[in-house]
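*Asks:* Take this sequence and fold it.
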Amino acid sequence: MCQSLITKYNVSGPRYTSYPTVPYWDLDSFSLIQWKASLKRSFEESNTSEGLSLYIHLPFCESLCTFCGCHKRITKRHEVESPYIKAVLKEWSLYLELLGSKPKIKELHLGGGTPTFFSPEHLHYLISELLKDAELAEHYEFSFEGHPNNTTEAHLQTLYDLGFRRVSYGVQDYNLNIQKAINRIQPFENVKRATDLARKIGYTSVGHDIIFGLPFQTETDVIATINKTKSLMPDRIAFYSYAHVPWIKGNGQRGFSDADLPTPDSKRQQYETGKQYFEAAGYVEIGMDHFALKTDSLYKAIKTGTLHRNFMGYTASKTQAMIGLGVSSISDSWYGFAQNVKSNEEYYHLLEHNIIPVFKGHILNDEDLVIRKHILNLMCHFKTDWEDQSLVFKELPEVLVKLKEFELDGLLQFEYKQVIVTEKGKAFIRNICMAFDLLLQRKKPETQLFSMTI
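*Replies:* Take a look at the predicted model:
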């Protein structure tokens, strides 16, 4: 890849799991009443036809991985499991009361933290109680994130019996020196065991998460990790760029020096090399940072045009409403976003008083909704158009002028009332989306809010 393009476009930018992005939410005009109204509206519009998605955040980990940017609480005390599950179920009961009729669950995902920190018995209780007052949509998908070191056959069998068919394992990198730097010691044998167990039980999609741009990581390390990954042939692969954001996560990302990180050009080369290896093995690039075999639902979604992106990442089908349960979880009604409090203690306190534990959010205006559609189109399909008048907005001519720069660099091409990202431009998709981000342009951040795009 051209070094001048990397230098030109390696800037701080969002990953666009939402628009507006969290730092640009209008907190002053947001209220819990507005959030409830937006969710109720969305539910009434879409529950019968689509169903809704549930994301459950399970924040506990026994040790701190220093590459992690997620909200977590480090503890070895497993007595925290039961009170937390009871709180999540209380939160769900408050949402059920608000919705007023039986929800149809289309997607359910357990994230963290480490979901497999929880015992199989506690996970069984949590999921079975969640589903008691709901029905399942046709072709529903349940998934969870598993830690290869502690995901047992009992975990996998218990969740399979509850309807889970997809699991993703955090691999990161197999080089021991890198694992020590990020405090994630995880032998290949553990990943193989967990992968083989899932397939033996009947899981139809096993994913591996790999990170490039880690401290001390080289292109040779990436190739070695991919070669081991190919020996297991997971159904999908998330090939993430390490997001170095120590100003947000504090000492959690200070287990190594900035000087230990790969340079931007070597980091980008790690991705390009990885992409070549994955594609040679039969994987297809899906959206940003994802690869899947042609038998996986993520590939089928890209072919049918149903690929969607939200706070759970890329999903194989869209639901208009997504409810996040647990500390720090973010919910999405399409018309608004709401994030839960980040302290366990405050979360418990609000639920004890029958209050949905939201502490901030954003209600989307007409402009937000249009821009959101364009950014979703780009992130999921690498193209967007404005032939439909509903996708035209006042600043569109100014955005098209900005996009001309990307066209000159060979990163996109214009066709009749649409832009299409080129193969070369896929590496810069975050930058292209930023041309549509009117809020980012109107109020340039004074300090760095996002990770670097390259």
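
*Asks:* C-alpha from now on. contacts and neighbour counts both.
*Replies:* Will do.

*Asks:* and E45, how many neighbours?
*Replies:* 14 (other CA atoms under 10 Å).

*Asks:* host element of it?
*Replies:* Element membership of E45 [criterion: DSSP states H and E] is helix 32-46.

*Asks:* Could you tell me how far that helix lies from the centre of the chain?
*Replies:* 23 Å (CA atoms, centre = their mean, to the nearest Å).

*Asks:* Run through the neighbouring helices and strands of it.
*Replies:* Under the contact definition 3 or more CA pairs under 8 Å, 6 or more residues apart in numbering; DSSP states H and E, helix 32-46 sits against helix 81-99, strand 321-325, strand 336-340, strand 358-363.

*Asks:* Kindly reformat those as CSV and extend each row with distance to L52 and mean neighbour count.
*Replies:* Putting the helices and strands packed on helix 32-46 into CSV (distance: least, CA to CA, whole Å; neighbours: other CA atoms under 10 Å) gives the following:
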stretch, distance to L52, mean neighbour count
helix 81-99, 11, 17
strand 321-325, 5, 25
strand 336-340, 15, 25
strand 358-363, 19, 22
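
*Asks:* Report the next helix or strand after the longest strand along the chain in sequence order.
*Replies:* Scanning the chain for the strand with the most residues, using DSSP state E, yields strand 135-146. Toward the C-terminal end, the helix or strand that comes next after strand 135-146 (DSSP H and E) is helix 153-161.

*Asks:* Counting by contacts, list what that following helix packs against.
*Replies:* In terms of contacts (3+ CA pairs under 8 Å, 6+ apart), helix 153-161 is packed against helix 120-131, helix 188-201.

*Asks:* and the angle for that helix with helix 188-201?
*Replies:* 40 degrees (axes from the mean of the first three to the mean of the last three CA atoms, to 10 degrees).

*Asks:* For helix 153-161, buried residues please.
*Replies:* For helix 153-161, a neighbour-count test (16 or more other CA atoms under 10 Å) marks 153, 155-160 as buried.

*Asks:* hmm, who's touching that helix?
*Replies:* Outside helix 153-161, the residues within contact range by CA atoms under 8 Å, 6 or more residues apart in numbering are 116, 119-121, 123-124, 194, 197-198, 201-203.

*Asks:* please give me the structure for this one as well, since I'd like to look at both together:
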Amino acid sequence: MQQVKSLIQKYNVPGPRYTSYPTVPYWDEPSFSLEAWKQTLKRSFDESNRSEGISLYIHLPFCESLCTFCGCHKKVTKKHEMEQPYIQAVLKEWLLYCQLLEDTPVIKEIHLGGGTPTFFSPEHLTQLIQGILSKAEVAPQHEFSFEGHPNNTTREHLQALYDLGFRRVSYGVQDYNERVQKAIHRIQPYENVERVTQWAREIGYTSISHDLVFGLPFQSLDDVLQTIDQTKRLMPDRLAFYSYAHVPWIKGNGQRGFKDADVPKDDMKRQCYEEGKKHLLAHGYHEIGMDHFALPSDAMHQAFQQGALHRNFMGYTASKTQVMIGLGVSSISDSWYSFAQNEKQLEDYYARLALDEIPVYRGHILSNEDLIIRKHILNLMCGFETSWNEPASHFPELPQVLEQLTEMQQDGLLEISADTLQVTEQGKPFVRNICMAFDLHLKRKMPENRIFSMTI
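*Replies:* Sure thing, here's the model as predicted:
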């Protein structure tokens, strides 16, 4: 345990979570334009639509109350009359994309995120998905998923989305301790989670996921382990078990419902992870990627075993699509050759659509170097290994990268052979640090201010 503590102290530094490479702070916005985004999107779409389909992420930003642990883009309101105008706006954005792409999109994945997707009524969610699908084909092998709030997800929500082809639902649990729930302004008894989990199973959902968070204010090791033991009673098919990102200097008052001193410190957070992971493994879950666990029967675990796991702005997915279009305010799209983010303010988003413009306001065109490094980081994040036995996977700085990783190798976090890097079991919690060694943007220009959460 002493060795683990020393490694934590050594490697617990601010670092990206690598949902993209380059990470958002390093997007080269001066070289980006809406026209460049359209061109790269059309190129990628033409290359991949018929062979593998596309993914859609739809951001539904409204929440009735603010959860103070949340780092997502949201708008807190109790005005449900905002639902219909927003759905019409998203459908308008989708129409603009369909007109741009010309060929009929083949949809392989849809994910509804937020905010709180179940803020919207089942009728409005039905209207949204039917509107999307009316201009598309659905791939024979597809996965439609959504994030449900245990307190307001109704059986009608689950049935309506199931009838539209949704088979996966993710519930945000965080922690079952009432004091922790009060601190993060997210009161939801175990009974609420149990009810919506059972409803999903009864209706026929094939993959149910729970999100658990460690490092929350006032949270103890016992709280984490008890939450995991309660979770075992429901046995969700997959789990996200991740560290709370305490970044109040970015998120402002949204993460100031408690004092910094109330948040567990480095050693405690690492112990929560290590002991929590042991509990999850003992309960039959398998580690399949950074912060993610699944039962052997789940498609995510099978994708990991087959080397098909993928990671993008939707998180981990069981299959890859070259094109991911983000619809809705603040959504991020990925054409593989470029990233593009929508307007972050609702009023700006609506205004751009009123002008018949795709509401993108910033992005990044990936260079050849970016594409090579992105592939290495994806390999590490999705399979805990990468190799450079093909010319296309080599870049001039590779020797310096490997030299920088020598110390991590000496610490037992990874093994390097002639053309392969393999993350060890001990090194899996430090995969973000390993990816940072490949991150040339980060090396060339360290942020002047702290913008990343701690890696541990």
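
*Asks:* Superposed, how do the two chains score by TM?
*Replies:* Overlay of the two chains. TM-score (TM-score structural alignment, normalised by the length of structure 1): 1.00; 454 aligned residues with a CA RMSD of 0.5 Å.

*Asks:* quick one: what's aligned to E397 of structure 2 in structure 1?
*Replies:* Using TM-score structural alignment, the equivalent of E397 of structure 2 in structure 1 is E395.

*Asks:* next one: G131 of structure 2
*Replies:* Aligned partner of G131 of structure 2 by TM-score structural alignment: E129.

*Asks:* Where does stretch 68-81 of structure 2 end up in structure 1?
*Replies:* Against structure 1, stretch 68-81 of structure 2 falls on residues 66-79 (TM-score structural alignment).

*Asks:* Likewise for stretch 299-317 of structure 2?
*Replies:* Under TM-score structural alignment, the match for stretch 299-317 of structure 2 in structure 1 covers residues 297-315.

*Asks:* Need the contact partners of the matching stretch.
*Replies:* Counting by CA under 8 Å, 6+ apart, 17-18, 55, 109, 236, 284, 286-287, 292-294, 316-318, 330, 376, 379-381 sit against stretch 297-315 of structure 1.

*Asks:* Now, those that are in helices?
*Replies:* Counting by DSSP state H, these place 376, 379-381 in helices.

*Asks:* T153 of structure 2: how many residues sit nearby?
*Replies:* 24.

*Asks:* Please tell me I have it right and it contacts E194.
*Replies:* No. Contact status for T153 of structure 2 versus E194: not in contact, 11.9 Å apart, counting by CA atoms under 8 Å.

*Asks:* Helices of the stretch 301-450 of structure 1, residue ranges please.
*Replies:* Ranges of helices within the stretch 301-450 of structure 1 are 344-352, 366-381, 396-408, 429-434, 438-442, based on DSSP state H, counting those that start in this stretch.

*Asks:* Rebuild those helices as TSV, extending it with distance to L32 of structure 1.
*Replies:* As requested, those are exported to TSV (distance: least, CA to CA, whole Å):
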stretch	distance to L32 of structure 1
helix 344-352	13
helix 366-381	19
helix 396-408	32
helix 429-434	29
helix 438-442	23
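
*Asks:* Output those helices as JSON lines; include the columns distance to C2 of structure 1 and mean neighbour count.
*Replies:* Below are these laid out as JSON lines (distance: least, CA to CA, whole Å; neighbours: other CA under 10 Å):
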{"stretch": "helix 344-352", "distance to C2 of structure 1": "47", "mean neighbour count": "16"}
{"stretch": "helix 366-381", "distance to C2 of structure 1": "22", "mean neighbour count": "20"}
{"stretch": "helix 396-408", "distance to C2 of structure 1": "14", "mean neighbour count": "15"}
{"stretch": "helix 429-434", "distance to C2 of structure 1": "16", "mean neighbour count": "23"}
{"stretch": "helix 438-442", "distance to C2 of structure 1": "26", "mean neighbour count": "14"}
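
*Asks:* Between these, which one is closest to D28 of structure 1.
*Replies:* helix 438-442 (15.5 Å; CA to CA).

*Asks:* What residue in structure 1 is paired with A200 of structure 2?
*Replies:* Checking TM-score structural alignment: A200 of structure 2 goes with A198.

*Asks:* Wait, its match touches K192, no?
*Replies:* No. Counting by CA under 8 Å, A198 of structure 1 stays clear of K192, with 9.9 Å between them.

*Asks:* before we move on, back to that, pull up the aligned stretch in structure 2 for the helix holding E45 of structure 1.
*Replies:* With TM-score structural alignment as the criterion, helix 32-46 of structure 1 aligns to 34-48.

*Asks:* Only the buried residues of the matching stretch, if you could.
*Replies:* Neighbour counts over stretch 34-48 of structure 2 (16+ other CA under 10 Å) mark 37-46, 48 as buried.

*Asks:* can you check stretch 239-256 of structure 2 too?
*Replies:* Neighbour-count burial for stretch 239-256 of structure 2 flags 239-248, 251, 254-256 (criterion: 16+ other CA under 10 Å).

*Asks:* and that stretch, how far from the chain's centre?
*Replies:* That offset, for stretch 239-256 of structure 2, works out to 14 Å (CA atoms, centre = their mean).
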